[in-house]
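Novice: mind folding the following:
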Amino acid sequence: MKKIVILSDTHIPVRAKQLPDILLKACEEADLILHAGDWQTLDVYFELSAYAETIGVAGNVDPWEIIDRFGKKKILAVDDVKIGITHGDGTGKTTEQRALAAFTDDDVDLVIFGHSHIPVMKELNGVTLFNPGSPTDKRRQIQYSFGMLEIGETWKLEHIFFDKEE
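Specialist: The predicted structure follows:
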């Protein structure tokens, strides 16, 4: 069974000074970490990479060194699950529609995106759309969140919701 932590919109150090402990504990058990953009600093990448292989894309507020390192779209296969990652920013349409449209010509099972900070998990046309929300900037959401994907003979995807640490 592979454990994959999914996150987006960390916005460090603008929205938070550090990643929350609940997220870091999940990273300790992760085989892979996926980040859907708006890191804001490469320090987040280096911190996550200390736990597990970290793959991601750049978001709309990321500096050039993040855009240059990660690009705006990725497709990877983990066992039999084909995963597309994008941030979801742009003009026209909704964030979900832009994320799905980024992979129109690709045969993916799962599209991971961010940008809105709104946790989403739904299926459209046989593709699961997943926004993990944000572990550091919940905006108008009730709780902070990130995602967990477990891949074995089948795959299971869920949000991990939590309150701000004291």
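Novice: CA only for contacts and neighbour counts going forward, please
Specialist: Will do.
Novice: quick one, helices of this structure?
Specialist: With helices called from DSSP state H, the chain shows them at 21-28, 42-49, 64-70, 95-101.
Novice: which elements pack onto the last one?
Specialist: It stands for helix 95-101. With contacts taken as 3 or more Cα pairs under 8 Å, 6 or more residues apart in numbering; DSSP states H and E, helix 95-101 sits against strand 110-112.
Novice: chain center to the strand it packs on: distance?
Specialist: 9 Å (Cα atoms, centre = their mean, to the nearest Å).
Novice: can you list contacts of it?
Specialist: Residues external to strand 110-112 that are found in contact with it (Cα atoms under 8 Å, 6 or more residues apart in numbering): 36, 81-87, 99-100, 103, 127-132.
Novice: let's see this one next to it:
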Amino acid sequence: MTFRLGIISDTHGLLRPEAERRLAGVNHIIHGGDIGSPEIISALQQIAPVTAIRGNVDTAGWAATYADTALVRLAGRTFYVLHDLKALQVSPAALGIDMVVSGHSHVPKLKTVDGVLYLNPGSAGHRRFKLPVTLATVDITPDGLQPAIHDLS
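Specialist: From the prediction side, this is the model:
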């Protein structure tokens, strides 16, 4: 059986209808920070359960309920979430983490290092620097993690 994870970041207060459509049917959503407003999380929770962390622009009072990092176990896999990958202070491989989710750069990226998948879904909010508007999904199967970046523009 496949467990589908939706990964979104850097919404900056904008949840595009295209993002909601792409996330429809996922089993869980991870938000990698720079949420922008609490309404974003409320809307995402209408789609699936949400794990979210705050990013550097999430400074208003509502954001205090979100941690800077999260460690979550889903479908037998372990995910570590932080906003800026440069702030990573743990060794994911040593801790048995399967995937590190980050945001901040607005640049979508998939990379595997020491058996750990590093995924930045890019920005699903306002377009910045002519970068694409993106989010990611990850299918968790008995064979492993199958990530995909989706261009919403």
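Novice: ranges for the strands of the second structure?
Specialist: Ranges of strands in the second structure, per DSSP state E, are 3-8, 28-31, 50-52, 69-74, 77-82, 99-101, 109-113, 116-120, 134-141, 144-151.
Novice: just give me the neighbour total for the aligned partner of residue 131 of the first structure in the second structure.
Specialist: For residue 131 of the first structure, the aligned residue in the second structure is residue 120 (criterion: TM-score structural alignment). Neighbour count for residue 120 of the second structure, taken as other Cα atoms under 10 Å: 29.
Novice: ok, now residue 49 of the first structure?
Specialist: Residue 49 of the first structure has 15 neighbouring residues, counting by other Cα under 10 Å.
Novice: could you check how far it is from residue 31 of the first structure?
Specialist: Distance check for residue 49 of the first structure against residue 31 of the first structure: by Cα to Cα, to the nearest Å, it reads 11 Å.
Novice: repeat that for residue 114 of the first structure.
Specialist: Distance check for residue 114 of the first structure against residue 31 of the first structure: by Cα to Cα, it reads 21 Å.
Novice: quick one on the thing from earlier: make TSV from the strands of the second structure and add distance to residue 62 of the second structure to it.
Specialist: What follows is the strands of the second structure, written out as TSV (distance: least, Cα to Cα, whole Å):
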stretch	distance to residue 62 of the second structure
strand 3-8	19
strand 28-31	15
strand 50-52	13
strand 69-74	16
strand 77-82	18
strand 99-101	22
strand 109-113	29
strand 116-120	24
strand 134-141	24
strand 144-151	29
